[in-house]
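Q: below are the sequence and a predicted model for it; my questions follow.
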Amino acid sequence: MNLNIIAIIGYCAAFGTTISFLPQAIKTIQTKDTSGISLPMYALFTAGTLLWLLYGILSDSLPVAIANAITLIFASIILVYKIRYK
């Protein structure tokens, strides 16, 4: 498969999965309501996202690194709100 097609697929996948967190982050920031969010799940998810970011950086995979850097920001915001506004 052409390397450009592989990169395009990677960037599209990264965009789709990353942007999916934006509505939840916006809603959480606006309402400060995190009652429907599991703290252990979000803590593990955020830690996993950090590890995926490190993997992307260490393996020189720009789509993985960028997607997980952005997702880590969104997930961290939601996690902080979950802890702060119990």
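A: Structure's in. What do you need?
Q: can we go C-alpha only for contacts and neighbour counts from here?
A: Fine.
Q: tell me which helix or strand comes right after the helix or strand Met41 falls within.
A: Met41 belongs to helix 39-58 when elements are defined using DSSP states H and E. Using DSSP H and E, the helix or strand that follows helix 39-58 in sequence is helix 62-84.
Q: next, the one to line up against it:
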Amino acid sequence: MVEFIGNMAAVLTTTAFLPQVIKTLKSKSTDDMSWSWLLMFITGVFLWLIYGLSINVFPITAANAFTFVCLVILLFIKVNNLFKSR
């Protein structure tokens, strides 16, 4: 039961982030995302990913790997928008 709860938490928190990524990909707008939020979130998720790998727990590793990829996509769009606006 505890493993099921962990798996569901990983699936829900990870997939809840996906609509934001899709919206950003469609709109190409990252104006509402602060740099500090994005960098802090990427760092935190990366550390969770390292933690999940180090203790070999699949839900933590998979959820944070997926979220990390989503955040890198958002970071790429934000950086790209920064250079386009100059």
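A: Cool, the structure landed. Small disclaimer: the values here were computed from a predicted structure and weren't measured.
Q: mean shift of the helix holding Met41 of the first structure relative to the second structure?
A: Compared with the second structure after fitting, helix 39-58 of the first structure deviates on average by 0.7 Å (mean C-alpha distance after the TM-score superposition for the first structure).
Q: what's that helix packed up against?
A: helix 62-84 (3 or more C-alpha pairs under 8 Å, 6 or more residues apart in numbering; DSSP states H and E).
Q: which residues of the second structure does the helix holding Met41 of the first structure align to?
A: Counting by TM-score structural alignment, helix 39-58 of the first structure lines up with residues 35-54 of the second structure.
Q: buried stuff in the matching stretch?
A: By 16 or more other C-alpha atoms under 10 Å, the buried positions in stretch 35-54 of the second structure come out as Leu38, Ile42, Val45, Phe46, Trp48, Leu49, Ile50, Gly52.
Q: tell me which residue is most central in the second structure.
A: Nearest to the mean C-alpha position of the second structure, by C-alpha atoms, centre = their mean, lies Thr67 at 3.0 Å.
Q: need the contact list for it.
A: Residues near Thr67 of the second structure by C-alpha atoms under 8 Å, 6 or more residues apart in numbering: Thr14, Phe17, Val45.
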